[in-house]
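S.K.: got a structure for you, letters missing:
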């Protein structure tokens, strides 16, 4: 169902996983991975969206930001193993440290724009392209919504809205955000975020799942995965996309 393609040119080029629906196309969707990069889990999520009728594109934003996404992905897999976690955590922090540099964020945002333009210029996605992102990808879903007025819908899963008032005020598309109640860092900031969105008049919905933490949707990590929350969030996501992309 899916294949790897190359976007961008020269040093700014990056890979992306593209998954096509088999039948009628309902719209197009950028699927942004977690901090672990474009691992098989995210490709499978893209395939799930394609099975629902959406042309799904999952860009390798770690590679776009100058990181070795394969190395980060292997370290992320080790975190799910209690025996390997203590060794993996400091190595993961070291491997992902370049993401904090402004230059990396600039390259990642440029790759997101390239991804959006690719979908929005295609007949399948013109005027009906949205974004779904997880963790790192949730944060960049907020960023894309602020940067791209043509975006039709944004669905950040447990992402940070690290945006100033002016950036937040530029979000024109509806936003459906998901959180785990035990994800204290994000939950502590959610009341203020709701208020900030209310002041802009934007369509912002936040759904919080009791008894769950960060990354509850990731079924490859049994330490955090919550099947009931994941299934409900998936159902709500599809209903939201159906409303705003089709």
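M.R.: Looks like it arrived, so ask away. Quick caveat, the model's predicted, so the values are computed rather than measured. Numbers count the residues shown, from 1 in each chain.
S.K.: okay, CA-based contacts and neighbour counts for the rest of this
M.R.: Will do.
S.K.: now stretch 96-104: how far from the chain's centre is it?
M.R.: On the basis of CA atoms, centre = their mean, to the nearest Å, stretch 96-104 sits 18 Å off its chain's mean C-alpha point.
S.K.: okay, pairing it with this:
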């Protein structure tokens, strides 16, 4: 069994793409995003999944003219499917993936219309049942299979709220080859209705290899809970690992916000790509 450890490491958008409305929810934001990934050589657009009668918007992007590609599901932060998340999807597409970014909050509302984070959490985020999210992500995988992708090379990459979902989806779907969870909450008390399980609960039974990327200065996810997760992973059999960046806080990959830490973000993305390839999702 591979040892689990906490590594202290200091080291133009597509037609119809999302991105018109996250500014209010994401305040304060940086003057502009640091990274802009173009669509040169890519085919990108929007599709609609239908899950139990609900339409789910899906941003999809891949290298143009290619199929049988590995699949990367990109799970958003609490701010939903906006231009930064679409840009992350394009980054994966540039690496040879069919990248999919679904709107997982469509049943509850539009995060971009909410003026502050506390209201956003109360009106939308705490009302999103995990079961709906798991079903929506299953629908993404089914869409990928129908559209010429290789779902036997399936990866999941999520941020913040999406980081927690990434841990849970890795436990939900054994077809996932590998996952990377960026600063997803690991422990919560009390649990909102419809969100009964957290990563700490599935750590010892997890079989899919998950790489967790966390910031030591993240006041919302104390290092003590990260250490608790490492211990729980150590009781299981998955080839999972956690890296903690000592100089990074929460949302250190969000290059449109003041929390962005370029050094940690670059290192994290490089580690993510290597992790996916090492474990058969690339």
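M.R.: Yep, it's here. Here the structure is a predicted model, which is why all the values come from computation and not from measurement.
S.K.: can you calculate the TM-score here?
M.R.: Remark: TM-score between the superposed chains equals 0.84 [TM-score structural alignment, normalised by the length of structure 1]; 226 aligned residues with a CA RMSD of 2.1 Å.
S.K.: what's the burial count for residue 215 of structure 2?
M.R.: Applying other CA atoms under 10 Å, we find 26 residues neighbouring residue 215 of structure 2.
S.K.: aligned partner of it in structure 1?
M.R.: Residue 215 of structure 2 maps onto residue 180 of structure 1 when the alignment is built from TM-score structural alignment.
S.K.: so how far is residue 47 of structure 1 from the counterpart of residue 203 of structure 2 in structure 1?
M.R.: Using TM-score structural alignment, the partner of residue 203 of structure 2 in structure 1 is residue 168. Look at residue 168 of structure 1 and residue 47 of structure 1: by CA to CA, to the nearest Å, they are 31 Å apart.
S.K.: ditto for residue 63 of structure 1
M.R.: Taken as CA to CA, the span from residue 63 of structure 1 to residue 47 of structure 1 is 21 Å.
S.K.: do the same with residue 72 of structure 1
M.R.: For residue 72 of structure 1, the distance to residue 47 of structure 1 equals 22 Å [CA to CA].
S.K.: which residues of structure 1 fall in helices?
M.R.: 40-51, 61-64, 69-79, 82-96, 102-120, 136-147, 165-169, 184-200, 227-245 (DSSP state H).
S.K.: what helices or strands is the third one leaning on?
M.R.: When you say that, I think you mean helix 69-79 of structure 1. Here helix 69-79 of structure 1 touches helix 82-96, going by 3 or more CA pairs under 8 Å, 6 or more residues apart in numbering; DSSP states H and E.
S.K.: now the angle from the helix it packs on to helix 69-79?
M.R.: Orientation check (axes from the mean of the first three to the mean of the last three CA atoms, to 10 degrees): helix 82-96 of structure 1 against helix 69-79 gives 150 degrees.
S.K.: about what we covered before: what's the neighbour count on the match of residue 203 of structure 2?
M.R.: Neighbour count of residue 168 of structure 1, defined by other CA under 10 Å: 22.
S.K.: repeat that for residue 48 of structure 1.
M.R.: For residue 48 of structure 1, using other CA under 10 Å, the count is 16.
S.K.: let me know the outermost residue of structure 1.
M.R.: Relative to the C-alpha centroid of structure 1, counting by CA atoms, centre = their mean, residue 83 is the outermost residue, at 28.5 Å.
S.K.: against residue 89 of structure 1, how distant is that one?
M.R.: Taken as CA to CA, the span from residue 83 of structure 1 to residue 89 of structure 1 is 12 Å.
S.K.: was I right about residue 204 of structure 1 contacting residue 174?
M.R.: Yes. Using CA atoms under 8 Å, residue 204 of structure 1 makes contact with residue 174 at a distance of 6.1 Å.
S.K.: what's the closest non-adjacent residue to the residue nearest the centre of structure 1?
M.R.: The centre of structure 1 sits closest to residue 133, judged by CA atoms, centre = their mean, with a distance of 1.4 Å. Distance criterion CA to CA, 6 or more residues apart in numbering; nearest residue to residue 133 of structure 1, sequence neighbours excluded, is residue 32 at 4.4 Å.
S.K.: unless I'm mixing things up, the one you found is touching residue 56, no?
M.R.: No. Using CA under 8 Å, residue 32 of structure 1 makes no contact with residue 56, being 10.2 Å away.
S.K.: counting neighbours around each, name which of the two comes out higher.
M.R.: Legend: neighbour count by other CA under 10 Å for residue 32 of structure 1 and residue 56, higher for residue 56 (32 against 28).
S.K.: map the more buried one across to structure 2 for me.
M.R.: Taking TM-score structural alignment, residue 56 of structure 1 has residue 99 as its aligned residue in structure 2.
S.K.: roughly how far apart are that match and residue 147 of structure 2?
M.R.: 12 Å.
S.K.: hmm, back to that, who's in contact with the residue nearest to the centre of structure 1?
M.R.: With contacts taken as CA atoms under 8 Å, 6 or more residues apart in numbering, residue 133 of structure 1 has the following neighbours: 31-34, 139-141, 155-157, 159.
S.K.: what's it aligned with over in structure 2?
M.R.: In structure 2, residue 133 of structure 1 lands on residue 158 (TM-score structural alignment).
S.K.: measure that match to residue 68 of structure 2 for me?
M.R.: Counting by CA to CA, the gap from residue 158 of structure 2 to residue 68 of structure 2 is 23 Å.
S.K.: what residue of structure 1 takes the place of residue 141 of structure 2?
M.R.: Taking TM-score structural alignment, residue 141 of structure 2 has residue 116 as its aligned residue in structure 1.
S.K.: check residue 235 of structure 2 too.
M.R.: Residue 235 of structure 2 maps onto residue 199 in structure 1, by TM-score structural alignment.
S.K.: now residue 71 of structure 2
M.R.: Using TM-score structural alignment, the equivalent of residue 71 of structure 2 in structure 1 is residue 28.
S.K.: next up, the contacts around its match.
M.R.: Residues near residue 28 of structure 1 by CA under 8 Å, 6+ apart: 54-57, 119-120, 124-125, 128-130, 245.
S.K.: at 10 Å instead, please
M.R.: By CA atoms under 10 Å, 6 or more residues apart in numbering, the contact set of residue 28 of structure 1 is 20, 49-50, 53-57, 116, 119-120, 122-131, 152, 241, 245-246.
S.K.: and for residue 94 of structure 1?
M.R.: Contacts of residue 94 of structure 1 (CA under 10 Å, 6+ apart): 72, 88.
S.K.: nothing else from me, thank you.
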